[in-house]
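Visitor: heads up, no residue letters with this:
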């Protein structure tokens, strides 16, 4: 289990940069999201192993407690057997006491070893969780960078069309729109000028007609 956790730890600690240096990769954020999901899944599974290891430790401790109780019980029974002078009971109690003492030694060693292993696993487990947190911070950083790049590209598309290959697109840039508005304004001014001239000519014509009528009168 320790070796497996170590491999998982190395997997999570793998350098992320080379994943995004590949030119063929078009969406590093999606890659990172998938990587984080996989790491979270591995960490969740590791947590279950830790829970199982802790449960085993509790069972060993419970077994040791029962062994101690039986050892104490047989010790008291041995005293009674010695008082009664019944040798077969004495031999049985002594044999039982020895068995419980040996079992207690085995259980204590197992519990100590289990405690050391559990502590080591818990440390690695916490490191894995911290690594995921670090990757999520990295995720936010990359998302911020991606957002800035997209924003710059969009602004460059408008402000500097010559660099984006869209210089011929109609109304795609501020400059194009300004030129369009200027032409539209000139057209409107011309139409207004023509209309004004027509009005003046009409008024002049009306005045002339009125004057001619007055002269005839």
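Guide: Thanks, I have it. Treat the numbers as computed from the prediction; the structure is a model and nothing was measured.
Visitor: CA only for contacts and neighbour counts going forward, please
Guide: OK.
Visitor: Apart from its chain neighbours, what residue comes closest to the most centrally placed residue in the chain?
Guide: In the chain, the C-alpha nearest the mean C-alpha coordinate belongs to residue 136, at 4.1 Å (C-alpha atoms, centre = their mean). In space, and not counting its chain neighbours, residue 136 is closest to residue 36: 7.5 Å by C-alpha to C-alpha, 6 or more residues apart in numbering.
Visitor: same deal with residue 28?
Guide: That would be residue 20: by C-alpha to C-alpha, 6+ apart, it lies 5.7 Å from residue 28.
Visitor: Any figure for the gap between the one you found and residue 81?
Guide: Between residue 20 and residue 81 the computed distance is 78 Å (C-alpha to C-alpha, to the nearest Å).
Visitor: More neighbours: which of these two?
Guide: Legend: neighbour count by other C-alpha atoms under 10 Å for residue 20 and residue 81, higher for residue 81 (19 against 15).
Visitor: Show me what stretch 24-37 is in contact with.
Guide: Contact with stretch 24-37 is made by 19-20, 132, 135-136, 139, 142-143, as judged by C-alpha atoms under 8 Å, 6 or more residues apart in numbering.
Visitor: One more pass at 7 Å, please.
Guide: Residues from elsewhere that reach stretch 24-37 (C-alpha atoms under 7 Å, 6 or more residues apart in numbering): 20, 132, 139, 142-143.
Visitor: quick check, nearest of these to residue 50?
Guide: Using C-alpha to C-alpha, residue 132 comes nearest to residue 50 of the contacts of stretch 24-37, at 17.8 Å.
Visitor: circling back to that earlier point, secondary structure element for the residue nearest to residue 28, which one?
Guide: In the assignment (DSSP states H and E), residue 20 maps to helix 17-21.
Visitor: Can you mark which positions in that helix are buried?
Guide: Going by neighbour count (16 or more other C-alpha atoms under 10 Å), nothing in helix 17-21 comes out as buried.
Visitor: How far off centre is the helix or strand following that helix?
Guide: Later in the chain than helix 17-21, the nearest helix or strand by DSSP H and E is helix 28-84. Chain-centre distance of helix 28-84: 32 Å, with C-alpha atoms, centre = their mean, to the nearest Å.
Visitor: helices or strands up against the helix or strand just after helix 28-84?
Guide: For helix 28-84, the following helix or strand on the C-terminal side (DSSP H and E) is helix 87-159. On a contact count with 3 or more C-alpha pairs under 7 Å, 6 or more residues apart in numbering; DSSP states H and E, helix 87-159 meets helix 28-84.
Visitor: and the comparison structure, right after this:
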């Protein structure tokens, strides 16, 4: 193995290793890149299908033109024969044979072009289906990645050192809400008791006044 080949292989290995690391770090990003590459390939095939269709149309036009010219020369050859114009008859017959041969050759080419077009269209449709499957796969992976990220965040909050602080904050908040509820209840009970006592005092005062007047 030459030095140049070893250097080239080493560079290629480093490049693929870098890609592998990038893929492990951000698989969705790499998948997006793969999808973009696939989209470009699908677009290339679409253009080839389009060109093949144009080529098929051109063959059909050439066949039609050659067939018309062949019929024209055949008719002219008949007229020249009836008029005993041997030179014109010979020329017309030769032209007829050439156009007829051209039309037959074009028909063979058209059949081949049509078969190739059918094959290309089938491959193109297959590529589109695969690309669609990859889009769906990306959606599935994104969904799983979201769940994984959420679970990772939850676990980090609840289990890590930072989670101890977060858990402590949750506990403090719960304690605060409990104290607040207790204060509200106490205030309610206190105001209720105060109202009841005030009512009793008023009733007692009225009774005393009534008793004094009656005495």
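Guide: That came in fine, so what should we check first? Since this is a predicted model, take the numbers as computed values, not measurements.
Visitor: Any idea what the TM-score comes out to?
Guide: TM-score for the superposed chains, counting by TM-score structural alignment, normalised by the length of structure 2: 0.69, backed by 164 aligned residues with a C-alpha RMSD of 2.6 Å.
Visitor: quick check, nearest of the contacts of stretch 24-37 of structure 1 to residue 68 of structure 1?
Guide: Using C-alpha to C-alpha, these come closest to residue 68 of structure 1 at residue 132, 43.9 Å.
Visitor: That closest one: neighbour count?
Guide: Neighbour count for residue 132 of structure 1, taken as other C-alpha under 10 Å: 20.
Visitor: quick one on the thing from earlier: would you point out the most distant pair within the contacts of stretch 24-37 of structure 1?
Guide: Among those, 20 and 132 lie farthest apart (C-alpha to C-alpha), at 17.7 Å.
Visitor: Which residue in structure 2 aligns with the residue nearest to residue 136 of structure 1?
Guide: Under the alignment (TM-score structural alignment), residue 36 of structure 1 maps onto residue 35 of structure 2.
Visitor: try residue 17 of structure 1
Guide: Using TM-score structural alignment as the criterion, residue 17 of structure 1 has no counterpart in structure 2.
Visitor: Which residues are in contact with residue 17 of structure 1?
Guide: For residue 17 of structure 1, no residue meets the contact criterion (C-alpha under 7 Å, 6+ apart).
Visitor: what's the spacing between it and residue 43 of structure 1?
Guide: 21 Å.
Visitor: Quick check: the gap between the residue nearest to residue 43 of structure 1 when sequence neighbours are not counted and residue 168 of structure 1.
Guide: Excluding the flanking residues, the one nearest residue 43 of structure 1 by C-alpha to C-alpha, 6+ apart is residue 128, at 6.7 Å. Distance of residue 128 of structure 1 to residue 168 of structure 1, computed by C-alpha to C-alpha: 53 Å.
Visitor: Among the two, which residue is more densely surrounded?
Guide: A direct count of neighbours by other C-alpha under 10 Å for residue 128 of structure 1 and residue 168 places residue 128 higher, at 24 against 11.
Visitor: In structure 2, what sits opposite the more buried one in the alignment?
Guide: Using TM-score structural alignment, residue 128 of structure 1 pairs with residue 127 in structure 2.
Visitor: pretty sure its match contacts residue 44?
Guide: No. Residue 127 of structure 2 is beyond contact range of residue 44, at 11.1 Å (criterion: C-alpha atoms under 7 Å).
Visitor: The residue nearest to residue 43 of structure 1 contacts residue 7, correct?
Guide: No. If you go by C-alpha under 7 Å, residue 128 of structure 1 and residue 7 don't touch, sitting 11.3 Å apart.
Visitor: how deep is the nearest residue to residue 55 of structure 2 once chain neighbours are set aside tucked in, by neighbour count?
Guide: In this structure, residue 55 of structure 2 finds its nearest non-sequential neighbour in residue 113, 7.7 Å apart by C-alpha to C-alpha, 6+ apart. Residue 113 of structure 2 is flanked by 17 other residues according to other C-alpha under 10 Å.
Visitor: Residue 113 of structure 2 and residue 53 of structure 2: what is the separation?
Guide: For residue 113 of structure 2, the distance to residue 53 of structure 2 (C-alpha to C-alpha) stands at 9 Å.
Visitor: now swap in residue 86 of structure 2 and tell me
Guide: Separation of residue 86 of structure 2 from residue 53 of structure 2 (C-alpha to C-alpha): 44 Å.
Visitor: repeat for residue 116 of structure 2
Guide: The value you get for residue 116 of structure 2 to residue 53 of structure 2, if C-alpha to C-alpha is used, is 10 Å.
Visitor: now swap in residue 68 of structure 2 and tell me
Guide: Taking C-alpha to C-alpha, one finds residue 68 of structure 2 at 23 Å from residue 53 of structure 2.
Visitor: Report how many residues lie close to the equivalent of residue 112 of structure 2 over in structure 1.
Guide: Matched to structure 1 by TM-score structural alignment, residue 112 of structure 2 sits across from residue 113. Neighbour count of residue 113 of structure 1, defined by other C-alpha under 10 Å: 13.
Visitor: Mind telling me what element residue 181 of structure 2 is part of?
Guide: Using DSSP H and E, residue 181 of structure 2 falls within helix 161-214.
Visitor: For burial, what's the neighbour tally of the closest residue to residue 98 of structure 2 other than its chain neighbours?
Guide: With sequence-adjacent residues excluded and distances taken as C-alpha to C-alpha, 6+ apart, residue 98 of structure 2 is closest to residue 70, at 7.8 Å. Other residues near residue 70 of structure 2 come to 24 when the count uses other C-alpha under 10 Å.
Visitor: From what I see, residue 70 of structure 2 and residue 103 are in contact.
Guide: No. Judged on C-alpha under 7 Å, residue 70 of structure 2 makes no contact with residue 103 at a distance of 8.4 Å.
Visitor: still on that earlier bit, from residue 88 of structure 2, how far out is the residue nearest to residue 55 of structure 2?
Guide: Look at residue 113 of structure 2 and residue 88 of structure 2: by C-alpha to C-alpha, they are 37 Å apart.
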